[in-house]
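Novice: Got a predicted structure here, sequence first:
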Amino acid sequence: MTLSILDLAMIVLPAAAYLDQYKKIIKSGDTGTFNPATCGVLLVCNIIRVFFWLARRFDTVLLYQSFVMIVAQFLLLELCVRVQHRRRRPSLQIKSMKDYTSAFWAWPHFSHYLAFCAALAGGLWLLHLIFGSSAAYADLVGAVALGIEATVPMPQAWNNYKRKSTFGLSWIVIMSWFGGDLFKIGYYIASGAPAQFTMCGFVQFSVDVIICYQIARYSVYTRVGSTTSPVSAIKMGTAL
């Protein structure tokens, strides 16, 4: 299979956009308002997307895109866990399944996230062996994968709303979401991808618009000081 420049852009650019967020966290030593739940949503939906491809062989470019995104999100998540680990209470430990579930996606060690993703992939592989030849199963897996992917910007939008701040959030990441989702919608339609992909793209783009509005609104708060001062905005952005 020969990949065009457009194909390579589709594979690499969605994940490459997170490089700026990675650099921001390294530079500041803080995750700011970036929500690690975003990594979780992307990991889960892309792992499921791989099994969607196994059940229904759509464009291979979208499969490669999932692999690249999985690697990128593991790298970003590991950094977030490492940075947040330095600020956690020493008593926060996972000693039982109850601890594991009650601290879901706020675990103290990166190995816990790896174990969860491995268990998810193992369960999906078992289901694929049993139901993989069923068209209804393929449609269900696609709906779940792309339904979850549609929620990718939602944790960030909710986090911004709660904090009334977007301090520490990479503009490049948000603009890549905005432009990238428009690009993906066009690509999905042109390449004849399953309908789940196109619907996912439209939902994501709608939330992108909300986040752009939040950035404009909360930056006005900070500049004007009508409800939030620069100092308090920073405190909200760094208090995790």
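Specialist: Done, it's in.
Novice: can we go C-alpha only for contacts and neighbour counts from here?
Specialist: Noted.
Novice: can you give me the helices in this structure?
Specialist: 5-16, 19-28, 37-55, 60-85, 97-102, 110-131, 135-149, 154-163, 171-191, 195-224, 230-238 (DSSP state H).
Novice: Give me whichever of these is most buried.
Specialist: helix 37-55 (a mean of 21; mean count of other C-alpha atoms under 10 Å).
Novice: So the closest residue to residue 156 other than its chain neighbours versus residue 2, what's the distance?
Specialist: Leaving aside its sequence neighbours, residue 156 sits nearest to residue 35 (C-alpha to C-alpha, 6 or more residues apart in numbering; 5.8 Å). Going from residue 35 to residue 2 by C-alpha to C-alpha, to the nearest Å gives 37 Å.
Novice: Included below, for side-by-side comparison, is a second structure:
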Amino acid sequence: MDWVISDELSLTVGHVVGWVSAAAMIIGGVIPYIPQYRQIKRTKDADGFSLLVCLALLVANTLRIIFWFGRHFEYPLLVQSLIMNVTMFVMVHLCVTIRNRKQLIQARKRIFTDFDAKHFWNWSDFQSYLDCMLLFTIASSLLMYLFIDYMVFVEIVGFLAVFTEAMLGAPQLVKNYRNKSTEGMSISMVVLWTCGDIFKTSYFLLRDAPVQFWVCGSLQVTIDLLILLQVYIYKTNSDPNRTGAHRID
């Protein structure tokens, strides 16, 4: 009787841990952007945050959603992708709004339908970002529909999804290197990135996710650590008189 109770208790604990892990996966990816959002809103300055981070995550999670139709993976990862896309559009909307308000002289509007590669992902209105991602989603969905029976194609889509996400910190890494500073970037965001990516990669390993997921997750953790190293290297280059500089929320 005791061993039956013990097995039932272990099973219950296992279910609870599974649900907690799934919930952490769903909302954990969003949490790092809360301090960055608050910092941009407080300082009215979005220059320290690279919008290419949002582009990388929007592309990655859109591809991951499409990959799910070719090879079903766990639902928490699918839900996480949907929520992350919404979060990234919220970040883009804030950054575009702040940037437009800061312009003392109204510049010529740059929109997606200009199809000017020089200003790609640097448009003046939020609608252009929506249009761009809508076109990308339609095109990639059509390709998946046509080639869904070709497993090589499906696996390539899965790899591109997780590799793009793994490289999401790269634009911020490059921006910090060019500026020789991490001003305007929320350090809290990067710390939470690192913690979340370590958890996520461990989750991939323990849950037997496709191999692309945990390999690229390891790459993502590496980039996070490099950005944290930049914070240490460039700490003497920050301007203490600048509002919100290096403030951890």
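Specialist: Cool, the structure landed. It should be emphasised that the depicted structure is a prediction, and the values quoted were computed from it without experimental measurement.
Novice: Now the TM-score, please.
Specialist: With the length set by TM-score structural alignment, normalised by the length of structure 1, the two chains reach a TM-score of 0.88; 228 aligned residues with a C-alpha RMSD of 2.1 Å.
Novice: quick revisit: corresponding residue for the residue nearest to residue 156 of structure 1 in structure 2?
Specialist: Under the alignment (TM-score structural alignment), residue 35 of structure 1 pairs with residue 50 in structure 2.
Novice: correct me, but its match touches residue 175?
Specialist: Yes. Using C-alpha atoms under 8 Å, residue 50 of structure 2 makes contact with residue 175 at a distance of 7.2 Å.
Novice: so who does the residue nearest in space to the middle of structure 2 touch?
Specialist: Residue closest to the average C-alpha location in structure 2 (C-alpha atoms, centre = their mean): residue 57, at 4.0 Å. Counting by C-alpha atoms under 8 Å, 6 or more residues apart in numbering, residue 57 of structure 2 touches 84-85, 88, 164-165, 168.
Novice: Tell me the spacing between it and residue 134 of structure 2.
Specialist: In this view, residue 57 of structure 2 and residue 134 of structure 2 are 14 Å apart by C-alpha to C-alpha.
Novice: Kindly report the same for residue 217 of structure 2.
Specialist: Going from residue 217 of structure 2 to residue 134 of structure 2 by C-alpha to C-alpha gives 26 Å.
Novice: related to what we said a few turns ago, turn the helices of structure 1 into JSON lines, columns for distance to residue 91 of structure 1.
Specialist: Shown next, in JSON lines, are the helices of structure 1 (distance: least, C-alpha to C-alpha, whole Å):
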{"stretch": "helix 5-16", "distance to residue 91 of structure 1": "35"}
{"stretch": "helix 19-28", "distance to residue 91 of structure 1": "25"}
{"stretch": "helix 37-55", "distance to residue 91 of structure 1": "22"}
{"stretch": "helix 60-85", "distance to residue 91 of structure 1": "12"}
{"stretch": "helix 97-102", "distance to residue 91 of structure 1": "12"}
{"stretch": "helix 110-131", "distance to residue 91 of structure 1": "17"}
{"stretch": "helix 135-149", "distance to residue 91 of structure 1": "33"}
{"stretch": "helix 154-163", "distance to residue 91 of structure 1": "26"}
{"stretch": "helix 171-191", "distance to residue 91 of structure 1": "34"}
{"stretch": "helix 195-224", "distance to residue 91 of structure 1": "35"}
{"stretch": "helix 230-238", "distance to residue 91 of structure 1": "21"}
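Novice: Now for the closest residue to residue 34 of structure 1 other than its chain neighbours, how many residues are close by?
Specialist: In space, and not counting its chain neighbours, residue 34 of structure 1 is closest to residue 169: 5.7 Å by C-alpha to C-alpha, 6+ apart. The tally of other residues near residue 169 of structure 1 (other C-alpha atoms under 10 Å) stands at 22.
Novice: which position in structure 2 aligns with residue 169 of structure 1?
Specialist: In structure 2, residue 169 of structure 1 lands on residue 185 (TM-score structural alignment).
Novice: pretty sure that match contacts residue 49?
Specialist: Yes. Using C-alpha under 8 Å, residue 185 of structure 2 makes contact with residue 49 at a distance of 5.6 Å.
Novice: Look at residue 165 of structure 1 and say how many residues are nearby.
Specialist: Neighbour count for residue 165 of structure 1, taken as other C-alpha under 10 Å: 26.
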